[in-house]
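Student: turn this into a structure:
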Amino acid sequence: MEREKLYSYIQGMIHSSTKSPKCMSISTVKVANLLDLQVSEVEQALKDLVANGKLHSSKLEKPPYHEIYLLP
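Tutor: Just a heads-up that it's a prediction; the model follows:
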């Protein structure tokens, strides 16, 4: 899968979030299912997007301790 296509998909998901600041807990299983990809491909692509600075990643300090993604 092309990383830019996945990035635009994730970016749209974050923009549509109602939370303030705009952040979202992304289920790699659901994204992989929607895009007909392997879960490992989606996880690696998200790691690459964070490494390239296109996304920021953080972990919630309170339950449910999900990893959230934010736009820079």
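
Student: when you work out contacts or count neighbours from here on, use the C-alpha atoms and nothing else.
Tutor: Fine.

Student: where along the protein do the strands fall?
Tutor: 23-25, 56-59, 67-70 (DSSP state E).

Student: how many other residues sit next to the nearest residue to Val29 once chain neighbours are set aside?
Tutor: Nearest residue to Val29 in three dimensions, chain neighbours excluded: Val39, at 5.7 Å (CA to CA, 6 or more residues apart in numbering). Here the count is done by other CA atoms under 10 Å, and Val39 has 16 residues near it.

Student: want to put them side by side, so please do this one too:
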Amino acid sequence: MDKETLYKRVHAMIISSTKEPKYMALSTVKIADLFRVKPEEIEKMLIELINEGRLKKTKLPDRSNYEVYLLP
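Tutor: The predicted structure follows:
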């Protein structure tokens, strides 16, 4: 699994979102299934992208159990 490929896919998902501001709730299990890798690998790469400043992660105020990803 390539981190750049994951970033491009997540970036496209966020950009295509109809929400304002643009954000997307991601399922690491579904993404892992698409790429045929383990969900832990996807979670690790998402954390790396967050630490690099390429993605932001937050929780929705009205649904605190949903974690959403935004572009910086």
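
Student: can you give me the TM-score here?
Tutor: TM-score of the superposed chains, computed with TM-score structural alignment, normalised by the length of the first structure, equals 0.94; 72 aligned residues with a CA RMSD of 1.0 Å.

Student: Asp2 of the second structure matches what in the first structure?
Tutor: In the first structure, Asp2 of the second structure lines up with Glu2, judged by TM-score structural alignment.

Student: what's near enough to touch the residue nearest to Val29 of the first structure?
Tutor: The contact partners of Val39 of the first structure, by CA atoms under 8 Å, 6 or more residues apart in numbering, come to 28-29, 32.

Student: okay, the strands of the first structure in CSV with distance to His15 of the first structure and mean neighbour count next?
Tutor: Formatted as CSV, the strands of the first structure follow (distance: least, CA to CA, whole Å; neighbours: other CA atoms under 10 Å):
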stretch, distance to His15 of the first structure, mean neighbour count
strand 23-25, 8, 20
strand 56-59, 14, 15
strand 67-70, 9, 18
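
Student: so where do the helices sit in the second structure?
Tutor: Secondary structure of the second structure by DSSP state H: the helices cover 3-15, 28-35, 39-51.

Student: closest to His66 of the first structure among the contacts of Val39 of the first structure?
Tutor: Checking the contacts of Val39 of the first structure against His66 of the first structure with CA to CA, the nearest one is Thr28 at 12.0 Å.

Student: can you get me a residue count around that closest one?
Tutor: By other CA under 10 Å, neighbour count at Thr28 of the first structure equals 17.

Student: how far away is it from Gln44 of the first structure?
Tutor: According to CA to CA, to the nearest Å, Thr28 of the first structure and Gln44 of the first structure sit 10 Å apart.

Student: contacts only, for the residue lying farthest from the centre of the second structure.
Tutor: Distance to the chain centre peaks in the second structure at Asp62, reaching 19.4 Å (criterion: CA atoms, centre = their mean). Asp62 of the second structure makes no contacts at all, as judged by CA under 8 Å, 6+ apart.
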